[in-house]
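Trainee: How does the following fold in three dimensions:
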Amino acid sequence: MTTSLADDFETHRPRLFGLAYRMLGSAADAEDTVQDAYLRFSGADHAAVERPGAWLAKVVTNLCLNRLASARARREQYAGPWLPEPVITSDGTLGPLESAEQRDAVSLALLVLLERLTPTERAVYVLREAFAYGHREIAGVLELSEANCRQLYRRAVQRVAAPEVRFKAAPEQQAGLVESFLTAAREGDLAGLESLFSAEVTWWSDGGGKVSAARRPIEGREKVLRFLAGLLGRHASGDVDFAVAEVNGHAALVARADDRLLSVVTFEFHEGVCTEVRAVVNPDKLEFAGRQLARV
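Mentor: Model prediction:
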């Protein structure tokens, strides 16, 4: 590939990564997909590629559809709950997140909901919601009829419909609540932690069988507090550094030891209390975010 064509590809790389990540929920797979697209672009007849951005988006979308087909079978064998890979977003990795809608569109909560969709429904939803593609453009990418794409989009929106508690806290409020959680956790203040949780809070842990983690969701405030008390006891020596970072568009808790990322914990808040906690501790899923934090 000539220098100019390589440079042309690099201008599209961030957008392509954002598309692949939203499609796959995996930063590692998104990187691999973008690299595959690069190889295809380098071998293409460039005289026939009138709009490189559109051509590459189509290639990446179809590569993601292939990956999703095999990923579903792997996830059925996954040890414990499956959560998406977290991404630090304060560095613009997933593009500008200037509105609540943009932040919500990359949240772990929404990415979990996208797992309800078929691969094609997910492609239609992501292209429409995250990249503002028209139905005619989507039809061209997926080689489907425009009417079919509209139907797939309506179905996807209905299937992604979430409980009314979703995405309610403003960014500043959420950051303050995560800071309060961190302060209470550092001080071993279980009463303070109790005040932050709703009675029906659920804690999800994704260890993937690689590290110790709850294999089932922990439901209810009392059980979550007992679980947290055990975690705090194991980290009482102070060898773990906790901090607040922007992850997938929202304030989250990151834990590191010896410059190694141990966990990323995201929260959903509604009316000042936490209703959902998602903790990613699978080391394979923390590699991308760990590299991001190492560059800070």
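Trainee: make it CA atoms for all contacts and neighbour counts henceforth
Mentor: Noted.
Trainee: show me where the stretch 1-150 of the chain has helices.
Mentor: 3-24, 27-42, 52-76, 100-104, 108-114, 119-129, 135-142, 146-160 (DSSP state H, counting those that start in this stretch).
Trainee: For the fifth one, which helices and strands make contact with it?
Mentor: The one in question is helix 108-114. Packing contacts for helix 108-114, counted by 3 or more CA pairs under 8 Å, 6 or more residues apart in numbering; DSSP states H and E, involve helix 146-160.
Trainee: Now the next helix or strand after the helix it packs on: buried residues?
Mentor: Sequence-wise, the next helix or strand downstream of helix 146-160 (DSSP states H and E) is helix 171-186. Residues of helix 171-186 classed as buried by neighbour count (16 or more other CA atoms under 10 Å): 171, 174-175, 177-179, 181-182, 184-185.
Trainee: run this one through as well so I can compare:
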Amino acid sequence: MDQDIWLAERFEQHRPQLRAVAYRMLGSLTEAEDAVQETWLRLARTDADEVDNLAAWLTTVVARICLNALRARQTRREESLDVRVPDPVVSTADDADPAYAAVLADSVGLALLVVLDTLTPTERLAFVLHDLFAVPFDEIGAMMDRSPAAARQLASRARRRVQGRAPASDPDLARQREVVDAFLAAAHEGDFDRLVTVLHPDVVLRSDGGTARARHTTVITGATAVAAQAATFGRFSPFARPALVNGAAGVLVTAAGRPLSVMAFTVAEGRIAAIDVIADSERLRQLALDDLS
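Mentor: Now for the predicted structure:
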């Protein structure tokens, strides 16, 4: 078999894992795909005979590419109070895209990705690779030109920041859907008391409406405040259809075949702990959701 064909086939075997790593590192589907493509280009320029462990080599390369992307993003990010809702992976319950099976593994929700955006690039690298992909600290340290102990410290620091700020979602998808449906029904009927009941007292609502709005992202906390906001968009409930958003119960709101918003829910201990909404028409267009509408 031709060497180039053999190498391409080997790379394709690892592509889902590389995409999963890049997505968790960057929170952007487009940037994750770019990082994976750059990894392939670097592999194509490398003598494969010199690579002892292809999986480890590819993970190292894509991680370093993502680390550089995060550092570049950090330097050009303007001071802002806005919180960016990461790109969601959306599918219908019966039409999940197998290409994103690795991305959806372990149901890494948008709430966790939002918190990961608050970490430093090196903290995020150490946490994602060790806690989500079980990469040893000696390998992680080498990626950052740091000692294994330093990598361990970075992961520990990141873990402390993540704990409590990104609630773990209930694993039962059917139960998640029941809670989300109860929320939508209460919002549609304008039943404020029922809304408060289904919401966690410390619930966080993040709504990304895009740059066309005065504030790019609205963040509301607390069951009472979120319930008051939810009652105002209850009129959209008839246009909401069930969807899987990052492997969890979510909603795709459409009208006339056009997506209006994506809503991701984090259901913890039987109540909604976080709601992440993307209503930015440009971002929705880039997510290519028309086939799901």
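Trainee: What does the TM-score come to for these two?
Mentor: Superposed pair, TM-score by TM-score structural alignment, normalised by the length of the second structure: 0.83. Supporting alignment: 285 aligned residues with a CA RMSD of 3.0 Å.
Trainee: Columns distance to Leu293 of the first structure and mean neighbour count on top of the helices of the stretch 1-150 of the first structure, output as TSV?
Mentor: TSV is the format used below for the helices of the stretch 1-150 of the first structure (distance: least, CA to CA, whole Å; neighbours: other CA atoms under 10 Å):
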stretch	distance to Leu293 of the first structure	mean neighbour count
helix 3-24	18	19
helix 27-42	14	19
helix 52-76	26	17
helix 100-104	19	17
helix 108-114	18	20
helix 119-129	27	23
helix 135-142	35	18
helix 146-160	31	17
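Trainee: Of all the ones you listed, which one comes closest to Arg234 of the first structure?
Mentor: Taking CA to CA, helix 108-114 is the member of the helices of the stretch 1-150 of the first structure nearest to Arg234 of the first structure, at 26.4 Å.
Trainee: The closest one aligns to what range in the second structure?
Mentor: Alignment note (TM-score structural alignment): helix 108-114 of the first structure is matched to residues 110-116 of the second structure.
Trainee: Report the mean distance between the matching stretch and its aligned residues in the first structure.
Mentor: Compared with the first structure after the fit, stretch 110-116 of the second structure shows a mean deviation of 1.4 Å (mean CA distance after the TM-score superposition for the first structure).
Trainee: ok, and what's touching that stretch?
Mentor: 24, 27, 83-88, 124, 162, 165-167, 246, 264, 266, 274-276 (CA atoms under 8 Å, 6 or more residues apart in numbering).
Trainee: By neighbour count, sort out the buried ones in those residues.
Mentor: By neighbour count, with 16+ other CA under 10 Å, those hold 24, 27, 83-88, 124, 162, 166-167, 246, 264, 266, 274-276 as buried.
Trainee: Tell me the counterpart of Asp49 of the second structure in the first structure.
Mentor: Aligned counterpart of Asp49 of the second structure in the first structure: Ala47 (TM-score structural alignment).
Trainee: same question, Ile272 of the second structure
Mentor: Aligned by TM-score structural alignment, Ile272 of the second structure pairs with Cys274 of the first structure.
Trainee: Check whether its match sits in a helix, strand or coil.
Mentor: Using DSSP: H, G, I helix; E, B strand; the rest coil, the structure places Cys274 of the first structure in strand.
Trainee: Kindly report the same for Ser263 of the first structure.
Mentor: Here Ser263 of the first structure is recorded as strand under three-state DSSP.
Trainee: Contact partners for it?
Mentor: Neighbouring residues of Ser263 of the first structure by CA under 8 Å, 6+ apart: 254-256, 279-282, 286.
Trainee: now do Pro259 of the second structure
Mentor: Residues in contact with Pro259 of the second structure (CA under 8 Å, 6+ apart) are 252-253, 284, 289-290, 293.
Trainee: lining up these with the first structure, which overlap?
Mentor: Mapped onto the first structure and checked by both residues aligned by TM-score structural alignment, their matches' CA atoms under 8 Å, the contacts of Pro259 of the second structure keep the contacts 252-253, 284.
Trainee: mind putting those in a markdown table, neighbour count and secondary structure included?
Mentor: Formatted as a markdown table, these follow (neighbours: other CA atoms under 10 Å; DSSP: H, G, I helix; E, B strand; the rest coil):
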| residue | neighbour count | secondary structure |
| --- | --- | --- |
| Leu252 | 25 | strand |
| Val253 | 22 | strand |
| Leu284 | 19 | helix |
